[in-house]
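Below are the sequence and a predicted model; questions follow.
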Amino acid sequence: MRFEGTEAYIATEDLKTAVNAAVTLERPLLVKGEPGTGKTELARQVASALGLRMIEWNIKSTTKAQQGLYEYDAVSRLRDSQLGEERVHDVKNYIKKGKLWEAFTSDERVVLLIDEVDKADIEFPNDLLQELDRMEFHVYETGETIRAKNRPVIIITSNNEKELPDAFLRRCFFHYIRFPDMDTMRQIVAVHHPAIKEQLLTTALTQFYEIREQSGLKKKPSTSEVLDWLKLLLAEDLSAEDLKRDAASALPKLHGALLKNEQDVHLFERLAFMARQKR
């Protein structure tokens, strides 16, 4: 069971090595990188390449680790007891299974994605240490222990918004997805926009990387954003000549696909103003 990338996902050699190492070690793969570099998509493509079903647990700021195991609805049980409902006698009727329960009890091996773990409270990773390590947890309301029938392939993503606990990091295989260089980006674009003309692609990518390297930028445009931008350029049938910027504006054509806040737009407007002043 090895991951070698897919036709729809360009994986670098070090990324493929990381995935296969995590699978071999049977440890969670912790993937970090700036937003838009394909961390979530990696899990989907690993599942597709290995022929496994994927279970996705999207983490929010309010998510608690217990929700990944199960939730006990004591309020509904109390209400049903007051109404004389027959189902109240079986506590299992009030247990809502979480994503880890689903992954552990699956009859076949699955890929479990724990997406954006750094969004949750700092204690969230620590609260899952034992469950991810032992691949089991106890259900106190029923007295049963849920053990993994088949150890899932676990991929955990983080946008590096906060530091993760050392104890959690020790249990993971770590990989940082570096932002693609020009050659890798060309391969990625070829998957999504195979018919794009070489001159347009070269001009667009040159502008894109110039924007990313601009000092003072609050949010650098990501891979997903350059793909959206190229899609718009193709839809508008723009040529490499159309992308040329004059001194009146340092902003690229259809810049709303790349620059996502007014601070960065104003930055490029100031650069254009300064360039005009020098002329």
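Structure's in. What do you need?

From here on, just use CA atoms for contacts and neighbour counts.
OK.

where exactly do the strands run in the chain?
With DSSP state E as the criterion, the chain has strands at 29-32, 53-58, 70-72, 95-97, 110-115, 136-139, 144-147, 153-158, 173-176.

what angle separates the fifth one from strand 153-158?
In this case it means strand 110-115. 10 degrees (axes from the mean of the first three to the mean of the last three Cα atoms, to 10 degrees).

Give me the contacts around strand 110-115.
With contacts defined as Cα atoms under 8 Å, 6 or more residues apart in numbering, strand 110-115 is touched by 40, 43, 46-47, 52-59, 100, 103, 150, 152-158.

Buried among those residues? Need that as a selection in PyMOL.
Applying 16 or more other Cα atoms under 10 Å to those leaves a buried subset, and the PyMOL line that selects it is:
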select buried, resi 40+43+46+47+52+53+54+55+56+57+59+100+103+152+153+154+155+156+157+158
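
here comes the other one, which I'd like you to weigh against the first:
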Amino acid sequence: MKFKGTDQYVATEDLQMAVNAAITLQRPLLIKGEPGTGKTMLAEQLAKSLDAKLIPWHIKSTSKAQQGLYEYDAVSRLRDSQLGDSRVKDISNYIVKGKLWEAFQADERVILLIDEIDKADIEFPNDLLQELDKMEFFVYETQEIVKATNRPIVIITSNNEKELPDAFLRRCFFHYISFPDEETMNKIVDVHFPGIKKDIVKDALDIFFDVRKVPGLKKKPSTSELIDWLKLLMADELGSSLLQEHDPAQAIPPLYGALVKNEQDVHLLQRLAFMSRRKG
């Protein structure tokens, strides 16, 4: 079954080809792109499209690769031994299975999402090289090998906060989600707001792309922020009238707090608006 997007997710032809190529090659699919361009949602919608279970592993700065395999709870075992608990005789009672173990042991093929891998330590990707390549790992405490019953489809996302090791990149199929053009963005808006008035979408997208073009922005508004902004504008009649009455010479859009996320960018837009008024 080929992935072609879903009724809730607009996948470009390039993205469809990347997903299907990674599945064919049985390689992890490494997805990069601006925050808010639908990298995490891709895994969710791929699972829906293939009718497969999604196992998400959301990475934090404190995450360790070992946690994805398993953890040995030595403290609990020591406490139980002091209390005379008979469970201490079986060390497997104190093995906590991680997300990779869960994915490897699944009865059917699952989607394993390793989300925002670049948040972790630089050694994190290297520590998973063999496990993701061979789809197996060794449990030292029980002397057993955990091998994937059904090879999971692995989706790895990155926001490019850190460079990933070459050895890790070599084992992945890579795709960069380019920011959607206006035509693709129209399709995305239609998915989220079926039946929305075309004139509202046109006015909103004109303003949205104008803001993205402003040089010097620390954080350009993303797709998810556009969706939030449109939701606000459609909440009542005031929103659509604000769009229609918006002066194109003004750099600050109505309800800008949904699009602009830091004070530096707000001040930049305010300066541009002031300079525009002076020229006018």
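Here it is on my side, so go on. Everything numeric here is computed off the predicted structure, so don't read it as measured data.

Quick check: closest non-adjacent residue to Ile23 of the second structure.
In this structure, Ile23 of the second structure finds its nearest non-sequential neighbour in Ile153, 6.6 Å apart by Cα to Cα, 6 or more residues apart in numbering.

next one: Trp57 of the second structure
Trp57 of the second structure's closest residue in space is Ile114 (Cα to Cα, 6+ apart), at 5.0 Å.

Report the separation between the one you found and Asn93 of the second structure.
According to Cα to Cα, to the nearest Å, Ile114 of the second structure and Asn93 of the second structure sit 26 Å apart.

With neighbour numbers in mind, choose between these two.
When Ile114 of the second structure and Asn93 are compared for neighbours, Ile114 comes out ahead with 23 against 13, by other Cα atoms under 10 Å.

And that one, how far from Thr184 of the second structure?
26 Å.

and what of Glu237 of the second structure?
Taking Cα to Cα, one finds Glu237 of the second structure at 26 Å from Thr184 of the second structure.

who has more neighbours, the two?
Ranked by neighbour count (other Cα under 10 Å), Glu237 of the second structure and Thr184 place Thr184 first, with 14 against 9.

Pull the contacting residues for the more buried one.
By Cα under 8 Å, 6+ apart, the neighbours of Thr184 of the second structure are Val10, Thr12.

Return the residue of the first structure aligned against it.
In the first structure, the residue matched to Thr184 of the second structure (TM-score structural alignment) is Thr184.

how near is its match to Ile10 of the first structure?
8 Å.

what's the answer for His138 of the first structure, then?
In terms of Cα to Cα, His138 of the first structure sits 40 Å off from Ile10 of the first structure.

which of these two has more neighbours?
Ile10 (21 against 13).

My guess is the more buried one contacts Gln187. True?
Yes. The pair Ile10 of the first structure and Gln187 passes the contact test of Cα atoms under 8 Å, sitting 7.0 Å apart.

report the longest helix in the second structure, please.
The helix that spans the most residues within the second structure, counting by DSSP state H, is helix 263-279.

List the buried residues for that one?
Buried residues in helix 263-279 of the second structure (16+ other Cα under 10 Å): Asp265, Val266, Leu268, Leu269, Leu272, Ala273.

so that helix aligns onto which residues of the first structure?
So helix 263-279 of the second structure sits over residues 262-278 in the first structure, by TM-score structural alignment.

mean deviation of that stretch from the second structure?
Aligned to the second structure and superposed, stretch 262-278 of the first structure gives a mean residue distance of 1.2 Å (mean Cα distance after the TM-score superposition for the first structure).

Not counting that stretch itself, show me its contacts.
Gly216, Leu217, Lys218, Lys219, Ala247, Ala248, Ser249, Ala250, Leu251, Leu259.

same deal with stretch 123-133 of the second structure?
Contacts for stretch 123-133 of the second structure (Cα under 8 Å, 6+ apart): 27-28, 64-66, 117, 136-137, 164-165, 167-168, 171.

cool, stretch 231-251 of the first structure as well?
So stretch 231-251 of the first structure is contacted by 193, 196, 199-201, 203-204, 252-254, 265, 268-269, 271-273, 275-276 (Cα under 8 Å, 6+ apart).

how about the residue nearest the centre of the first structure, what does it touch?
By Cα atoms, centre = their mean, the first structure has its centre lying nearest to Thr40, at 3.0 Å. Listed by Cα under 8 Å, 6+ apart, the contact partners of Thr40 of the first structure are Leu113, Asp115, Thr157.

can you rerun that using 10 Å?
Val31, Glu56, Asn58, Leu113, Ile114, Asp115, Glu116, Ile155, Ile156, Thr157, Ser158 (Cα atoms under 10 Å, 6 or more residues apart in numbering).

what do you get for Asp90 of the second structure?
Asp90 of the second structure neighbours (Cα under 10 Å, 6+ apart): Arg77, Thr142.

Looking for the alignment partner of Arg27 of the first structure in the second structure.
That one, Arg27 of the first structure, aligns with Arg27 by TM-score structural alignment.

Report how many residues lie close to that match.
20.

Give the buried residues for stretch 97-106 of the second structure.
Of the residues in stretch 97-106 of the second structure, those buried (16+ other Cα under 10 Å) are Gly98, Lys99, Leu100, Trp101, Glu102, Ala103, Phe104, Gln105.

wait, stretch 76-94 of the second structure
Arg77, Val88, Tyr94.

Then stretch 213-220 of the first structure?
In stretch 213-220 of the first structure, counting by 16+ other Cα under 10 Å, buried: Leu217, Lys220.
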